[in-house]
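**Student:** show me how the following folds:
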Amino acid sequence: MSGKKLTCFNCGQVNRVPEDKLMSGPKCGTCGARLIGGKAAEVDLKTLQKAARTDDLPVVVDFWAPWCGPCRSMAPEFSKAAQALAGKARLVKLNTQDNPKSVQTYGIRGIPTMIAFAGGQEKKRKSGAMPSTAIIDWAQDL
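**Tutor:** The predicted model follows:
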């Protein structure tokens, strides 16, 4: 069976989506949530780890916290980048305050930090707030 494996950010189920359906709003076969929604999804550590390990599309994570000013200023830019990269990469946000173990697991030294995963491995990371154009450029070659 061909297609791209995508983890549902809502229920954690792995779905297989035919490549020609990636841009037509595929939904999870278990819970019905959109798999590629054009906006950054909020995830927990367990869901992130599963998606980073399993997904065939690159996963770009914004590690952030609600008390972080630069994180809050980057949030709308990250959402713009998620729309621009829909079908090429999936952008997610992980709240480090709600998921403190993620800081240790991924060696986060400062926030916001973005980490890109592809093929089950970390490919690159970058710390500091960026505009959407820089996020898109940074995530293009995954």
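**Student:** could you use CA atoms for every contact and neighbour count after this?
**Tutor:** Fine.
**Student:** quick one, strands of this protein?
**Tutor:** 4-7, 14-17, 41-42, 59-64, 90-95, 113-118, 121-127 (DSSP state E).
**Student:** for the longest one, buried residues please.
**Tutor:** Spelled out, it's strand 121-127. Of the residues in strand 121-127, Glu122, Arg125, Lys126 count as buried by neighbour count, 16 or more other Cα atoms under 10 Å.
**Student:** and this one, please, so the two structures can be compared:
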Amino acid sequence: MSENLHVVCPHCAAVNRIPDARLGDNPGCGQCKQPLFTGEPLELGQADFDRHISRNDLPVVVDFWAPWCGPCRMMAPTFHQAAIDLEPHARLVKVNTEVEQQLAARFNIRSIPTLAVFVQGREVARQSGALDLANLKRWLQPHLRGS
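**Tutor:** Alright, predicted model coming up:
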């Protein structure tokens, strides 16, 4: 029997119930009809962060970054590739700490880039510093849905 998972739409933030077995079938949002998985990291801010972190049954991987940060810019293509490779087993999101200073303070972000994994609203892992794709995937593997 397939379990239903809650997946927050990256476009309209509606919470969708999707059978676990259908995650790989490119499901669409019941409200806005757009794809639930885009292969792109989702930019989140104060207004939508909590909904995505707490209402997704998928692990949410957050890249706390800033545009002036060299290692952050260096890691951006890697994080983008990880979104392509790891969806629908995880949702990858980015938080610009320059714009979202309250979120950065709330999660005690002291250096960037910092990656954090949230499962059902709770932070379960954290890694500071840029990673290459192989090490990023290795670090995330224990937290991915269906792995």
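**Student:** where does the TM-score land?
**Tutor:** Once superposed, the chains reach a TM-score of 0.92 (TM-score structural alignment, normalised by the length of the first structure), with 142 aligned residues with a Cα RMSD of 1.6 Å.
**Student:** before we move on, the earlier item: need the buried residues of strand 121-127 of the first structure in JSON lines (columns: distance to Phe9 of the first structure).
**Tutor:** Shown next, in JSON lines, are the buried residues of strand 121-127 of the first structure (distance: Cα to Cα, whole Å):
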{"residue": "Glu122", "distance to Phe9 of the first structure": "19"}
{"residue": "Arg125", "distance to Phe9 of the first structure": "21"}
{"residue": "Lys126", "distance to Phe9 of the first structure": "23"}
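**Student:** tell me how many other residues surround the closest residue to Pro66 of the first structure other than its chain neighbours.
**Tutor:** Spatial nearest neighbour of Pro66 of the first structure, chain neighbours left out: Arg72 (6.9 Å); criterion: Cα to Cα, 6 or more residues apart in numbering. Arg72 of the first structure: 15 surrounding residues under other Cα atoms under 10 Å.
**Student:** same check on the one 5 residues further on?
**Tutor:** In terms of burial, Glu77 of the first structure registers 18 neighbours under the definition other Cα under 10 Å.
**Student:** contacts only, for it.
**Tutor:** Met130, Pro131, Ser132 (Cα atoms under 8 Å, 6 or more residues apart in numbering).
**Student:** where's the one residue sitting closest to the centre of the second structure relative to Asn56 of the second structure, distance?
**Tutor:** By Cα atoms, centre = their mean, the mean C-alpha position of the second structure lies nearest to Leu92, the distance being 2.4 Å. Noted for Leu92 of the second structure: a distance of 12 Å to Asn56 of the second structure, by Cα to Cα, to the nearest Å.
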